[in-house]
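Chemist: Return a 3D structure for these sequence lines:
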Amino acid sequence: MTPLVVVLNVTLCFAGFAALALSLDRHHREALAGRVPAGRVLPLRAAGWALLALSLAGAVAWEGLNFGPVQWIGALTGGALLVVLVLSYRPAWLRPAALLALPLGLAVVPAILLAFAH
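Modeler: Reported below is the predicted structural model:
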């Protein structure tokens, strides 16, 4: 298990779960002080599921079919826990944290590729 792959998977899962949470009226109201617009629900849900699927694909690609899904389930748990904590204590931070998690997670991809190339 490579720590960089774990960082990538947890950040992608966090961003995915944050998008799914923001597609719900209750969480959108808490985080952004307003109802979710009807035209934004589907893109948020699609982005959330796509990020979770991308996390699974990355885990399987870098860790293989034997350990990749196991690591992915751990990343799902970690990402979901972080979203729950942010929504519980600082809901207004959810959107900025998710937008920060994406570039942070993708920033480790070159390091992962270099590590697996050697």
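Chemist: all contacts plus neighbour counts: C-alpha atoms, from now on.
Modeler: Will do.
Chemist: quick one, what contacts the residue nearest to Leu24 when sequence neighbours are not counted?
Modeler: Closest residue to Leu24 apart from its sequence neighbours, by Cα to Cα, 6 or more residues apart in numbering: Val36 at 7.1 Å. Neighbour list for Val36: 22-25, 28-29 [criterion: Cα atoms under 8 Å, 6 or more residues apart in numbering].
Chemist: Among those, which lie within helices?
Modeler: 22, 25, 28-29 (DSSP state H).
Chemist: Neighbour count and distance to Leu85 for these - can I get that in JSON lines?
Modeler: Listed next are the ones in helices among the contacts of Val36 as JSON lines, based on neighbours: other Cα atoms under 10 Å; distance: Cα to Cα, whole Å:
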{"residue": "Leu22", "neighbour count": "25", "distance to Leu85": "14"}
{"residue": "Asp25", "neighbour count": "15", "distance to Leu85": "18"}
{"residue": "His28", "neighbour count": "22", "distance to Leu85": "15"}
{"residue": "Arg29", "neighbour count": "15", "distance to Leu85": "17"}
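Chemist: want to put them side by side, so please do this one too:
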Amino acid sequence: MTPLVLLANLALSFAAFAALCLSMNRHHAAAFLAKPSRRTARGLRAAGWAGIVLCFAVSVLAEGWNFGPVQWLGSLSGGALLVVALASYRPTWIRPAALLALPLALVAAFII
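Modeler: Below you'll find the model as predicted:
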């Protein structure tokens, strides 16, 4: 397990769960003070699921089928924990944190 793969997976899973979180009316209203349109909610939901699938692909390609799914599940747990903490205590920070996590994941993935 390399730290860069773990960083890429954690950042991708955080961004994916942040998108899924912001696709819900309640959390979107807490972060933006307005409910999302149907189109925005669908786009965020699609981006969230695509991020989860991409996170799985990165972990399996980097670590193989023996350890990749295990690392994927661990990074999903860590990313979800971070999103839950931000949604509970600082909901307005979810969007900037997710936008910061995406380039971090890309840089870590390209260094791998």
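Chemist: returning to that earlier point: of the ones in helices among the contacts of Val36 of the first structure, closest to Arg45 of the first structure?
Modeler: Among those, Leu22 lies closest to Arg45 of the first structure (Cα to Cα), at 8.6 Å.
Chemist: In this structure that closest one contacts His28, no?
Modeler: Yes. Assessed by Cα atoms under 8 Å, Leu22 of the first structure is found in contact with His28 at 4.7 Å.
Chemist: which residues touch stretch 82-89 of the second structure?
Modeler: 14, 17-18, 21, 27, 93-94.
Chemist: 7 Å instead, please
Modeler: For stretch 82-89 of the second structure, contacts defined as Cα atoms under 7 Å, 6 or more residues apart in numbering pick out 14, 17-18, 93-94.
Chemist: ok, the contacts of Val36 of the first structure vs Gly74 of the first structure, which is closest?
Modeler: In terms of Cα to Cα, no member of the contacts of Val36 of the first structure lies closer to Gly74 of the first structure than Leu22, at 22.2 Å.
Chemist: if I pick the closest one, what's in contact with it?
Modeler: Counting by Cα under 7 Å, 6+ apart, the residues that Leu22 of the first structure touches are His28.
Chemist: ok, 10 Å please
Modeler: Neighbouring residues of Leu22 of the first structure by Cα atoms under 10 Å, 6 or more residues apart in numbering: 16, 28-32, 35-36, 40-41, 44-45, 48, 94-95.
Chemist: Check the residues you listed for burial and list the buried ones.
Modeler: 16, 28, 30-31, 35-36, 41, 44-45, 48, 94-95 (16 or more other Cα atoms under 10 Å).
Chemist: Now the two most distant members of the residues you listed.
Modeler: Gly16 and Arg35 (19.6 Å).
Chemist: In the second structure, where's the longest helix?
Modeler: helix 38-89.
Chemist: Off-centre distance for that helix?
Modeler: Helix 38-89 of the second structure sits 5 Å away from the centroid of its parent chain (Cα atoms, centre = their mean, to the nearest Å).
Chemist: May I have the residues that are in contact with the residue in the second structure sticking out farthest from the centre?
Modeler: Distance from the C-alpha centroid of the second structure peaks at Asn66, with 22.9 Å (Cα atoms, centre = their mean). Counting by Cα under 10 Å, 6+ apart, Asn66 of the second structure makes contact with Val60.
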